[in-house]
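Undergrad: Below are the sequence and a predicted model; questions follow.
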Amino acid sequence: MLTRFRPGPSLHEQVEQLGLLAALAGRWSGNGFNLISLPDFDSTLPSTGDKPFRTLLSATHETLEFTPIGAHVPNRGSQLQSNSTDGQPDITIFGLRYLQRINDADSHEPLHIENGFWLNVPASKIPKEAPSVVRQGSIPHGSSILAQGNALLSPDGKPAFATLDSTPQRNPAGAALGSAYLAPLTQAVLPARITSKDAVKNPNAVLADALKPFSEHLKSTTVLTVSSKNAGGVLNIPFLQNATNNNAAATSVEATFWIETVQPENGHPFEVLQYSQSVTLNFLGIDWPHISVATLFRQ
């Protein structure tokens, strides 16, 4: 669909209209941890079959870049047919495009690349929706995501890292999974760079450990939370549509980003971007959490 963009806004207007998303703008780089379970019946590399699945743990290096779109993006409202004097006026969206690149920190093997947008969406009366933020992304597996949520300032200036459970679950629900499905997680060997003892059970522990050197000097924290379960979803090519086959299909994504400003006692303030993301992969009638966490610094 073609749309006509208005002339580009000034830098001040971009910051104002991006709202709390403005804190993302720029280039970030750092390290993280990735946990994923994959089908493994194929003996062709990189699979190691013949097994139902394998668990892969990786220490990661990542760059994440955000660039303002630089233009007003109008979404068109319409009049109510029952009352031609009333209706929904146009809304204007501002946002940032992003590019995410993740490699294995030890082998430097590419693990993930994703591009897309973060959008600041104003309130509307038709439909009746509060202001929100949206993340839409494309992944070259043949998957696209749309996740919606909220942006806020942390009341106490600090992030809150909830426990992030990596335990797989049957879907549809059934008998509890036995040790054959849980042992590969509990017995997995962590990469040497990952020192958090609870990293597999709760990957958010990696974030908490990474923040410890700065935790006493946090000045403020912006929190962005999105989910494809609230609005949006995941679209996959036919190979990944689990309803017609048993290939590993992404079915949902949830993520929280924390942009933290650190003010050392001696020195200049700096910013840290941390995120925690869980993508649900379904195969073998099981939902497997694919969890990624990272701590990045503004470059």
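TA: Happy to help now that I have it.
Undergrad: can we go C-alpha only for contacts and neighbour counts from here?
TA: Noted.
Undergrad: Show me the strands in the stretch 1-150 of the chain, by range?
TA: 26-40, 51-68, 73-75, 79-80, 83-87, 91-104, 110-121, 124-125, 128-129, 132-139, 143-153 (DSSP state E, counting those that start in this stretch).
Undergrad: Second structure for comparison follows:
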Amino acid sequence: MSEKDTTYIGKTSGITPPVFPDSLINEPVQTNPAANVDGLGPLSHLIGTWTNQNLGTTNGGGTASPYSYNIMPLPTGSEASGYILKNFKYYEEITFSPINGTAPNRGGDYIQNANVLFYEQRIYFADGPAKDRLVHAENGSWLFLITGPQSEEPYASTPVVPHNGPIPDQSVATNVAKQISVPHGNSILAQGGIMGYPNSYLQNGPAPIGTYSGTIIPSGIDTTQYTTKSVGNPFPALNNNPNQPLQDGVAANSCAQYIQWGVDTENPAAKGSVTNIPFEKQKANVVDYSANYWLQAFTQGGEFTQLSYNQTILMNIPINGKIVKFPHITCNTLTKK
């Protein structure tokens, strides 16, 4: 989320809640070849649409009381501190959709297959003066990467290019990639892996979401805003542990099994990248992205119907003549439609 406009458009009473469609993506229907589900590995459990709904039999998790939180700084020259906060709870809708094929990366002697899962996301304020207003939109793709033989011809599967010895396996530290397109002029590529893949990635619950371990409050500047309750900081206590809503959601609706993975542009096994348009580079330069996911099922071998995530974006923002690194942190727990 990188919303930077601090003005509210219209009055709260004039904002109507969104009407969510069944799916934010409408892929063409094709029976042969069928949608590539098997090639997605554990990511195939994401296929479908996810929203904020009450978790299990509880009254929490829906649009009125989501297990979510957002911490976001906004640079402003009108404040002595050089910035204000725009922290809030939010709800969202996100659709994951497979395509009818793969995106092979040909290496000459073998290939790397990128099994593709597109996603489309919309996020709305859950509280405050702009409740129900769109605050963020995003699309992109998840890739599940595997290696295999390369065909000699452009369309046929055989014959294949000879390879001396066994084809190397895709590293389990880099077999997942997330490509993000944010309409503020930011593009992000981050890689990672699924914990325990391939032999023991189905873990027994509950999902072990710990206290947020990264930097939350920047250093070297006045940070009084983070501890003072205001319209821009309505939940100061959550600034101590942005993972608290996720922990509360797990406690309210504890799973029997989970799958965990993460991606990071600073993954030492496969460094990713962030690119920004010139205005963003100058005013709020995104330099790093990381995210963690816990996909949850409520019976052994059952369907995965709950998704918790957190993500951290680091931005270099010029504040009163110096560059300050601000963490922009978000988390939410969603239910599959």
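TA: Thanks, I have the structure now. Predicted model only: the values in this text are computed from it and were never measured.
Undergrad: any chance of the strands of the stretch 1-150 of structure 1 in CSV, with mean neighbour count too?
TA: Formatted as CSV, the strands of the stretch 1-150 of structure 1 follow (neighbours: other Cα atoms under 10 Å):
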stretch, mean neighbour count
strand 26-40, 20
strand 51-68, 20
strand 73-75, 15
strand 79-80, 12
strand 83-87, 10
strand 91-104, 20
strand 110-121, 19
strand 124-125, 12
strand 128-129, 10
strand 132-139, 20
strand 143-153, 20
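Undergrad: Looking at those, spot the one closest to Leu185 of structure 1.
TA: For the strands of the stretch 1-150 of structure 1, proximity to Leu185 of structure 1 was assessed by Cα to Cα; strand 51-68 is nearest, at 6.6 Å.
Undergrad: Can you give me the distance of Gln34 of structure 2 to Ser181 of structure 2?
TA: Just to correct that, residue 34 of structure 2 is Ala rather than Gln. To Ser181 of structure 2, Ala34 of structure 2 is 27 Å away according to Cα to Cα, to the nearest Å.
Undergrad: Which one, of the strands of the stretch 1-150 of structure 1, ends up nearest to Val206 of structure 1?
TA: Ranking these by distance to Val206 of structure 1, with Cα to Cα as the measure, places strand 26-40 first at 7.5 Å.
Undergrad: re earlier: output the strands of the stretch 1-150 of structure 1 in JSON lines, with distance to Ser228 of structure 1 appended to each entry.
TA: Listed next are those as JSON lines, based on distance: least, Cα to Cα, whole Å:
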{"stretch": "strand 26-40", "distance to Ser228 of structure 1": "19"}
{"stretch": "strand 51-68", "distance to Ser228 of structure 1": "21"}
{"stretch": "strand 73-75", "distance to Ser228 of structure 1": "21"}
{"stretch": "strand 79-80", "distance to Ser228 of structure 1": "29"}
{"stretch": "strand 83-87", "distance to Ser228 of structure 1": "28"}
{"stretch": "strand 91-104", "distance to Ser228 of structure 1": "18"}
{"stretch": "strand 110-121", "distance to Ser228 of structure 1": "14"}
{"stretch": "strand 124-125", "distance to Ser228 of structure 1": "20"}
{"stretch": "strand 128-129", "distance to Ser228 of structure 1": "16"}
{"stretch": "strand 132-139", "distance to Ser228 of structure 1": "9"}
{"stretch": "strand 143-153", "distance to Ser228 of structure 1": "4"}
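Undergrad: of all those strands, which lies closest to Pro184 of structure 1?
TA: strand 51-68 (6.3 Å).
Undergrad: To which residue of structure 1 is Gly77 of structure 2 aligned?
TA: In structure 1, the residue paired with Gly77 of structure 2 according to TM-score structural alignment is Phe41.
Undergrad: Actually, Pro245 of structure 2.
TA: So Pro245 of structure 2 corresponds to Val206, using TM-score structural alignment.
Undergrad: Relative to structure 2, what is the average displacement of the helix or strand that match falls within?
TA: Using DSSP states H and E, Val206 of structure 1 sits in helix 204-211. By mean Cα distance after the TM-score superposition for structure 1, the fitted helix 204-211 of structure 1 averages 0.9 Å away from its aligned residues in structure 2.
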